[in-house]
Structures are given as C-alpha cells and as structure tokens.
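*Asks:* Below: sequence and its predicted model.
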Amino acid sequence: MTYLPAPDRYDRMVYNRCGASGLLLPAISLGLWQNFGHDTPHRTKQAICRTAFDHGITHFDLANNYGPPPGAAEEAFGELLRTDFRAHRDELIISTKAGYRMWDGPYGEMGGRKHLISSCDQSLKRLGLDYVDIFYSHRFDPDTPLEETMGALAEIVRSGRALYVGLSSYNSARTRDAAAILKDLGVPCLIHQPSYSILNRWVERDRLRETLGELGIGSIAFSPLAQGMLTSKYLKGVPDGSRATKGGPFRDGFLTETALQSIRNLNAMAEERGQTLAQMAIAWVLRGGGITTALIGASKPQQVIDCAGAVGNLTFTDEELARIDEISSEEDINIWAQSSEGV
C-alpha cells in the first residue's frame, strides 16, 4: 500500500534553528542506532519511520556501523527511501557518520582522510543517495592530526557528498579547535552530537553547551532517555527483551538501586506534570533552548508517539528544575567518555 504521510504532520512538531545556520531541525529526531539491524523485521522499521514522519520528525540519524551487522541500518533506511519517502526526500534531513570500526585493516576506523571519505562513499551507496544532509566525525581520533580529519569533512562538503558537517562526542576544547579549522576551510561546523540526559550530565561539567552557543553551533543530544532508563520500562524491574537483558552498549551495573530510585522519583514528578517520564526527560534536555533537538530511538511506533508528545510541554519552573536536581543522581553510564571527556 502506498504510504501517504499525515497532512497535519508539520503542525505536530516544534522546529528549532540549528545554531547560527539557516537549517531548522525538529525538536525530536529519530536515531537508527539500535533496532534497525537484521534482527528487527522490516515492517517494524517501516512502521517506526512512518510514524515519526507523520508526527513531524523530519530528521533521521544514522551511522555507517549501525546494525547489526554494520551497515544494515543504512541499507534498511535506503530501502524505505525507495519505497516510502522517495517523493519526500527534500522534506528530510538525513545524517550519517564515520569513525568507529567498519572494516578490517588499518583504514577501517577513526579519523583519517582515507577512512572518512571511503566511509562516506559506502554510506551513500547503501542509502541509495547522491548526498546526505549532515556527515559527522563520529569520534575524536587522538592519533590523527585534527587538520586532516576536518579537512576530510570539508572535502566531503565541497565534493557534494554532504550539505553540512558535524562532530560527535568531542569535548569542549576539541570542539573549539575543530570549529576553528573548519571555519578557516570555509565549511563551518553545523552541529555537535553529545550524549546528554538527566542521568548523564558531562556536557554541563565540560561547559560544552556554552561553547556551542558561543560558536553558533547547533546540538543534537543522543541518548536523552539514557538508553531507556528514563522511561517507564524499568519501574517494576527488568522486563524480558529490554536492552538490559541484551547486553551490548547497555552495560551490567547501569540499573543500580540509586539509579532505580532516581527513575522512580522522576516518574512521580512527570506524573504531576501530566507527562510520561520519557516526555519529561526529553523536555529537560531541550530546556532553555540550549539543545537544538533530542535524538530518540524506538523499537515500536508507540514509543515514537510518546516521545513526540514531549513538545506539548517543554517548559519548567525554576522550582521544578531544582527539584529534578534534588531527586536524581548522575550515574556512571557515559560509555562514550573516552571520546567525550578525554579520560
């Protein structure tokens, strides 16, 4: 059956300017990090993406290594572009990244020119596109000159492979250096993608939010729900089939008693606000306009609907913000700390 998007989709979403650029991004974006590999039925992926677009989510975020296996998410979304979204390509912002291990040998990861440009070409082939809207350096490479990494990003834009470039998990100091190089090359950094949630606040300690504002760079916070911890999923224990039972990036020990108590406290507060926990957690990330868009993941369409509902109430009183600080604790869940915090 031919997919016809909801005619009122743009009335359902809030759109924010991305830094000092001319690009507007939806307050909620959809990431295909998990649940878009070969272990998820294609119909489920299709339903998730259709639901997202029906709710005004125009930004779909990928990376070359998303799967499993690596590359599978781009292939799946490429198929959806052909079957569902071909007529709507110019309504979509599609991003992808390179930097993590993708193929064997010395050129299969990190920030060298060879890896980044080869990765971009491979991603375009899997997606079936001539260009992506945003191409990211997925992580900082301490062994490659930053000038080489940023030069490769600039070349990707100049060659027409991408419209914009971004950084992911770079700390504040590295972001300043990278942005300066890109500015000199005439290809400004559009956006930064850090992990950020109520339970993971490294961007505040690092003052990354302030740095991005000063530099006119937009931001997209990934894992705003702390890989599902900031949802109703774990209020009554660990359900079968949840990330906590599958291993992978959700590590043993994340669901400490302290974390579970924070989650219960926050859920009670969300109920008082007339929101789900997920909605309040997303609204908190977006508070005050410091973050352009919150990047969610989903394993079913209803989760997209729930998260998109966060735009119904994005404001907090000073008292509410103080209470969130009081009833929650920051947890040791930043598995990207080596890139982001330099430890």
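*Replies:* That came in fine, so what should we check first? The structure displayed is predicted, hence computed values, not measured ones.

*Asks:* contacts and neighbour counts: CA atoms only from here.
*Replies:* Fine.

*Asks:* dump the residue contacts of the residue nearest to residue 264 when sequence neighbours are not counted.
*Replies:* Spatial nearest neighbour of residue 264, chain neighbours left out: residue 235 (6.3 Å); criterion: C-alpha to C-alpha, 6 or more residues apart in numbering. Listed by C-alpha atoms under 8 Å, 6 or more residues apart in numbering, the contact set of residue 235 reads 260, 263, 264.

*Asks:* Which residue ranges of the stretch 101-250 of the chain form helices?
*Replies:* 113-127, 146-158, 172-184, 202-205, 208-215 (DSSP state H, counting those that start in this stretch).

*Asks:* Turn those into JSON lines, columns for mean neighbour count and distance to residue 99.
*Replies:* Shown next, in JSON lines, are those (neighbours: other C-alpha atoms under 10 Å; distance: least, C-alpha to C-alpha, whole Å):
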{"stretch": "helix 113-127", "mean neighbour count": "20", "distance to residue 99": "7"}
{"stretch": "helix 146-158", "mean neighbour count": "20", "distance to residue 99": "10"}
{"stretch": "helix 172-184", "mean neighbour count": "17", "distance to residue 99": "15"}
{"stretch": "helix 202-205", "mean neighbour count": "15", "distance to residue 99": "21"}
{"stretch": "helix 208-215", "mean neighbour count": "17", "distance to residue 99": "21"}
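
*Asks:* A further structure is provided below for comparison with the first:
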Amino acid sequence: MYQADEHRYQQMVYNRVGDSGLKLSAIGLGLWNNFGSVDPFDTQVRMIHQAFDLGITYFDLANNYGPEPGSAEANFGRIMAGDMHAYRDQLVIASKAGYVMWPGPYGNWGSRKSIIASANQSLQRTGLDYFDIFYSHRPDPNTAIEETALALDQLVRQGKALYVGISNYSGAQTAAITAIFNDLHTPFIIHQPRYNMFNRDVEHDLFPVLKREHKAAVGFSSLSQGLLTDKYLNGIPADSRAKKGTIPFLNPTQVDQTLKTVEQLNVLAQNRGQSLAQMALAWNLRVPEIASVLIGASRPEQIVNNVQALQHLDFTDDELAAIDQILAQQGDISWGAH
C-alpha cells in the first residue's frame, strides 16, 4: 500500500496564484502524454506516486488527453480511487474543455452546452466530486466570450470547480474575459499559455495583462516537447516522439532547426551545474507571473531529474544576457498548441 514520503513538502517550492489564496507546486505534472489507454498503467501509477513524493501537488488534465481521448482522465481516476484517495485534499487537480471530444456540434469549442457537458463527463471519468481548477482550453471564435465565462461561473456555483482558468487566450481576450469574471465575482485565477525559451510572444502580449489583473500563469510545453533537453544532441532516438511522429509539430525537421541553439544552451547549462532541461525549467520560473511549469514524463526518473531544477533557480545578469543572445539567433518558434 502506497504511503507518501513524509518529507515531500520540504523539497518543493509553492507559489501563490496571483492574488488568490491558492498556491501551486512550482512544478506540476501534465498528463497530456503517457497516461492514455495505450500506456502501461503500472508506470502511470509509479509516476503519480513519484511526483507526489517530490511535493508535486498540481496535476493537469483535459477531456481529450489520451489516447484514446478521455483515457488519461479515466486512468487518473483509477489511481485516485486507489492509493491516492487519502490524499485528495492535498492535491490541486485541473481539467479543461474546448478541443474536440465527441461527434456532432456540441463536442467542441466553448459554448455553455459543450463546457457543462464536458465538465460533467470529466468528473464521471475521474470519479471526482469537483475539480480544483477547470479551464476553457481555447477561445471559441463563434461563441460570445460572455457565454464561455458564464458557463465556467456556473461550474463554480454548482460546486463542480473551486476556481476557473483559461488557456491559449491572447492578451486582449484575457483582459476581456477578466472584466466579465470580475463582474460575476467568479474565482478566475489562472491562465495556461504555451511558454518556453523557443516561444516567448506571451511575454509581451499576455504577461503584462496578467500582471495588471493580478492573475498567474502555469506554463505548458515547458521544454518545447523535449527540444530543450539533451535528448537529441547525439541524434534522434528511435523511441522518441520526434521519430515516431506522434505529435504533429514535433518531427526531425524541428530537431534539426534547433540543434545549434540547443548545443549552445546545453553548454551554458553545464556551466551552471544543471542539465539543459533543469535550466530551461528554472528560466521559465524566473517570470513573476509564472506560478508553476508543467512537465511531462514517460518514467519516474524524468520527474526526479526535472524537480532538481528547483535547486538552482537563480540566474546572473550575464547568464540571462547570454541566453537571450543565443535565442535571438534562433527566433521564436510556433508549432501549435495542445
């Protein structure tokens, strides 16, 4: 029977989410990949246990995570119903609605019909009574932003979510929906953008809005799907997602385009006494608006290695300038969202 490490809270950093009372572990575990119906369940259990033993309390889901879509929520629900059940109140569990989930006109986007139905399905799959955070996964160009906001507000009033968030919204869209949430007194606290060294546009578009509105962010694609690691420095492993093509915007071409930049960043990380992945995570967390960064993992050891980034979060001015100079040669890269 699993019993959590009694020292887990001593080795993690917890950051306040904007001006709310909620704190998130500085590193959260994303279940976008490796938690689906095609993945070994015992490995999933070991990764959840390892994450919690390291003090990770934020677990990030969405209705369509798998494959098959929905299976990540179902598998996480199985784990929660087992050894993790006793720790429910020590966890922040999030899910989302907004990407295609079922056939027909109601299984996608951000209408009240779609969001409420999706949230109910997600609660059934996970077996949870409520989500700590429920997100609108992306803005809907054909639904008024007020309708999406009201649907999220309804989830809170029904006791199905404690807080709400949004993901993949622009700065202007974030400002607009924040005004609605403020009028409704909805506990909107967080935005989830794609953010890493290769994707920095949100620094100028989104982060100023979050700062002004006293909201926080949790970044996804924190290591650019593995590009910001040493995984590809000596070639593309046969079992990697880049080789398998399991992600549309991660393939050998992207690896080749970034290799020179990654080599330079890796040298800088080594000089700091970190792996490239650890430095990249620490770099993300330098932003005051970032409360947490999401990592993915296919085995427990990766989680252990990534959490070690918290041992060296500080950067000198010279290091930050060197990183900016290296990245300026690469430019911003945008290959889609999850």
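*Replies:* Sure, I can see it. Since we're looking at a predicted model, the values are computed, not measured.

*Asks:* Quick TM-score on the pair, please.
*Replies:* Scored against TM-score structural alignment, normalised by the length of structure 2, the superposed chains reach a TM-score of 0.97; 335 aligned residues with a C-alpha RMSD of 1.3 Å.

*Asks:* how about the strands of structure 2, start to end?
*Replies:* 14-16, 23-25, 27-30, 58-60, 92-97, 131-136, 161-167, 188-192, 216-219, 290-295 (DSSP state E).

*Asks:* what's the counterpart of the residue nearest to residue 264 of structure 1 in structure 2?
*Replies:* Using TM-score structural alignment as the criterion, residue 235 of structure 1 maps onto residue 233 of structure 2.

*Asks:* gap between that match and residue 255 of structure 2?
*Replies:* According to C-alpha to C-alpha, to the nearest Å, residue 233 of structure 2 and residue 255 of structure 2 sit 9 Å apart.

*Asks:* Check residue 135 of structure 2 too.
*Replies:* As judged by C-alpha to C-alpha, residue 135 of structure 2 and residue 255 of structure 2 stand 31 Å apart.

*Asks:* who has more neighbours, those two?
*Replies:* Counted by other C-alpha atoms under 10 Å, residue 135 of structure 2 and residue 255 do not tie: residue 135 has more neighbours, with 26 against 20.

*Asks:* Which residues are in contact with the aligned residue in structure 1 for the more buried one?
*Replies:* Under the alignment (TM-score structural alignment), residue 135 of structure 2 maps onto residue 136 of structure 1. Counting by C-alpha under 8 Å, 6+ apart, residue 136 of structure 1 touches 95, 96, 97, 98, 153, 165, 166, 167, 168.

*Asks:* quick one: contacts for the second one?
*Replies:* Pointing back at residue 96 of structure 1 there. With C-alpha under 8 Å, 6+ apart, residue 96 of structure 1 has these contacts: 61, 62, 63, 64, 123, 132, 134, 135, 136.

*Asks:* Number of residues surrounding the residue nearest to residue 199 of structure 1 when sequence neighbours are not counted?
*Replies:* Nearest residue to residue 199 of structure 1, sequence neighbours excluded (C-alpha to C-alpha, 6+ apart): residue 330, at 4.4 Å. Number of residues near residue 330 of structure 1 (other C-alpha under 10 Å) recorded here: 15.

*Asks:* again with residue 268 of structure 2
*Replies:* Residue 268 of structure 2 has 18 nearby residues by other C-alpha under 10 Å.

*Asks:* Distance check, it against residue 205 of structure 2.
*Replies:* For residue 268 of structure 2 relative to residue 205 of structure 2 (C-alpha to C-alpha), the value is 28 Å.

*Asks:* before we move on, what about residue 305 of structure 2?
*Replies:* Residue 305 of structure 2 is 32 Å from residue 205 of structure 2, by C-alpha to C-alpha.

*Asks:* How about residue 38 of structure 2?
*Replies:* From residue 38 of structure 2 over to residue 205 of structure 2 (counting by C-alpha to C-alpha), the distance is 38 Å.

*Asks:* again, but for residue 267 of structure 2
*Replies:* 30 Å.

*Asks:* again, but for residue 54 of structure 2
*Replies:* Counting by C-alpha to C-alpha, the gap from residue 54 of structure 2 to residue 205 of structure 2 is 33 Å.
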